[in-house]
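Undergrad: Sequence isn't available, so here's the structure alone:
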């Protein structure tokens, strides 16, 4: 029998409807799971178990009357700390932030609250979300539940770890260069980085997306149905679309699918990662897909200029801090920001133009295909106490050459587990689609989920 903390959102909702389980029982079970894991995992920020139990009690009363508030009524959820929830400060992962309670829910928080989800806690992130790591100057070190010596990835570090550890079925993260997909890959869970504007973000920015982080594709689909509702606060919000997020799996038979194994820049693809991606591609081929190679399209110069562009953007914010606050920022991030100082206006414009060049190159390379398969990361997860897989402030983006281009091109891209290394480190398959085809990526992910074979049991808390 499935433990309550391991039940999917769909299973919980069915049990609530049949009155075989109440939201109070489910919430208590998840809180007990968190209490067993959290002293070692450190995935949460600002947990509110009293508030969660109160919300669960109200949900229980609604289900007893047969009148749930919305599509997520009574389902436990965590929300990444940079997605505002009313009354909770938003530190952005750094000790340099003044802790001022948020005045209102951000769009994503508002949608899940309106749908009746039980908000358990916020989840951790590194300073300003600019690391693929659980390192932070504000939060304790977040670790990977598969092995506490491993990194959970980032910047949605706490969300990825929480999903794998069984902190309930639903989690929200953000992604500007891989920040939901990398922790999904390294924690063995599922995520979708939607097309830009599909999920309203406040404030929006080039490439910034909010995505569901769950153990199953179906649970992410449940979340997307709520998250994708419009919100006027996002001036880049896409027009409302009639999308059946729970549509059936899509067979790859007859589809033209690209296989992208060389990004053209960054770290070389680890041999175990390459083997896992090739094995996944074979499943598509065996089902009748036409698999064709995708040529490298992100050059080292493109990766360098994107790094410089982000450094300049962050330097503008960092340099506005007092010296006392600058000293509180994680040293790695502070040094990285300083790399954006004294950059000429001409070089900044080159960085902006490079954004468009990456966008054009990604679209040009992938447009001929219905979907493209690739690694999420060229390497498996790494040491928990490192900031990046290189641990080198001069080479901080060497692991995002497969993920970042889809932020620039605004295309949807998912991460789904496709295997493990000999050490047991999860490996993520990235499935990307054409711009706006979020539903297609979800349906293709659902197909792969059904054929990929048995997964390892989820990790258990240390004794």
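TA: That came through fine. From a predicted model like this one, the values you see are computed outputs, not experimental measurements.
Undergrad: make it CA atoms for all contacts and neighbour counts henceforth
TA: Will do.
Undergrad: which residues does residue 12 contact?
TA: Residue 12 sits next to 21, 26, 75 when contact means CA atoms under 8 Å, 6 or more residues apart in numbering.
Undergrad: contacting residues for the second one?
TA: Okay, so that is residue 26. By CA under 8 Å, 6+ apart, the neighbours of residue 26 are 4-5, 12, 75-76.
Undergrad: Would you tell me what the next helix or strand after the strand or helix carrying it is?
TA: Using DSSP states H and E, the element containing residue 26 is helix 23-41. Helices and strands here follow DSSP H and E; after helix 23-41, the next one along the chain is strand 44-45.
Undergrad: okay, now the one to match up with it:
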């Protein structure tokens, strides 16, 4: 890796935040068409190395950018994201395009309409220029897929970008524009954000309408800055009646991010309760983050993790059975195209009893009760996101063992099941300069507070390393 020259960092339009792009359009410093061309040129240099994209559509994007440029020239933008380049994860439906879910076993059927997050982004004027990759059915924290090429981490292409929002994480770190939409059912925006140096918000369940809705599943922003995530949330959180689990529509001032940590009760969670052991460099970054909040006036207390072995195994059993239920509906020859790791993991679900599966699903309610009890005592929780700094690009998960698939999500998955908002933000680096994220968790529905805490940490954490550049040929 080499550091960019100062003038490169300042003048590259693909590196500008969405907030700065909108300001630049308003001041007529540059146009959406000019920005898109820089993004596409940058993608062309990076993409052969990291394989983050699916259905890249340069010509469609250029037509959208031209329309946006004309609107800005007339002083009539149609929304908060008019002219801002955006990528959307494979599993978020976009009209007329297939939704393979990262799996070669899925039939490629064009979606009849945009899913709610895609619809909101399009209505706001965003330029959706590509989808991004994901592993099979979103059930891996990896860039490994039976359908997509192997997605790699821009910070070190021998390493994994994480998942399941793998392409979104890699695209964000590589500078494929400022805004990337991912989904998260156990850590799938936070883990790739952690391993790619990004910010990501897993909103409270129902804050961002999705279709199809499911227990613990949310869509959320993956960006380089907290302000950009807040801007994206102002669009994504708008109501959509297709999601029967969505929250009532309320007006939230997503720009109101000034939040002082003073006198807030913060719980530092260094032991998830189960799962993989915490690597020292990850532990050190989490402690340093908590100490930064303490120095800003927060009241810091170490708290125990809320996850137990029984809970994590229960979720595993439930998800295995659910995955096998989906795969078993496919013809055998189609089913066999799934990633072998996923197939091996899922087929054991057929041997579980109905009682096993119900007991597994009941872990979600036990987690929810434990989270509610914890947040009677604290306002926010600081913890690691991942127990490990990184892992090889070719692995399906840090342990790469289908019999132990979820040991690395013990810090992230509880908040999906309890429905609490949780964010990943870069907290530091290992000795080789690889990013290490930290997690900020708030009470249910306190999405704005989590964003505010993350914004405060941006001012506390100190200088960040330059974003990675494409490998030299």
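TA: Thanks, I have it. What you see is a predicted model; the values in this text were computed from it and never measured.
Undergrad: May I see the contacts of residue 26 of the first structure organised as a markdown table, with secondary structure and distance to residue 88 of the first structure added?
TA: Shown next, in a markdown table, are these (DSSP: H, G, I helix; E, B strand; the rest coil; distance: CA to CA, whole Å):
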| residue | secondary structure | distance to residue 88 of the first structure |
| --- | --- | --- |
| 4 | helix | 28 |
| 5 | helix | 25 |
| 12 | helix | 27 |
| 75 | coil | 21 |
| 76 | strand | 18 |
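Undergrad: export those residues to CSV and tack on distance to residue 116 of the first structure?
TA: Output for those, formatted as CSV (distance: CA to CA, whole Å):
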residue, distance to residue 116 of the first structure
4, 19
5, 18
12, 13
75, 8
76, 9
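Undergrad: if we can go back for a sec, against the second structure, what's the mean shift for the helix holding residue 26 of the first structure, could you check?
TA: Here helix 23-41 of the first structure, set against the second structure after superposition, deviates by a mean of 0.4 Å using mean CA distance after the TM-score superposition for the first structure.
Undergrad: Pull up the aligned stretch in the second structure for that helix.
TA: Aligning helix 23-41 of the first structure against the second structure (TM-score structural alignment) gives residues 32-50.
Undergrad: Tell me which stretches of the first structure form strands.
TA: 44-45, 76-80, 118-123, 170-175, 190-193, 209-214, 256-259, 290-293, 371-375, 413-420, 426-433 (DSSP state E).
Undergrad: Need the winner for burial among these.
TA: Scoring the strands of the first structure by mean neighbour count under mean count of other CA atoms under 10 Å gives strand 190-193 as the most buried, with a mean of 32.
Undergrad: after superposition, how close is that one to the second structure?
TA: Compared with the second structure after the fit, strand 190-193 of the first structure shows a mean deviation of 0.3 Å (mean CA distance after the TM-score superposition for the first structure).
Undergrad: and the match of helix 23-41 of the first structure, how far from the chain's centre?
TA: 21 Å (CA atoms, centre = their mean, to the nearest Å).
Undergrad: Would you mind listing the buried residues in that stretch?
TA: By 16 or more other CA atoms under 10 Å, the buried positions in stretch 32-50 of the second structure come out as 32-33, 35-40, 42-43, 46-47, 49-50.
Undergrad: quick one: the residue mapped onto residue 380 of the second structure from the first structure and residue 57 of the first structure, what's the gap?
TA: Here residue 380 of the second structure is matched to residue 371 in the first structure, going by TM-score structural alignment. Computed as CA to CA, to the nearest Å, the residue 371 of the first structure to residue 57 of the first structure distance reads 44 Å.
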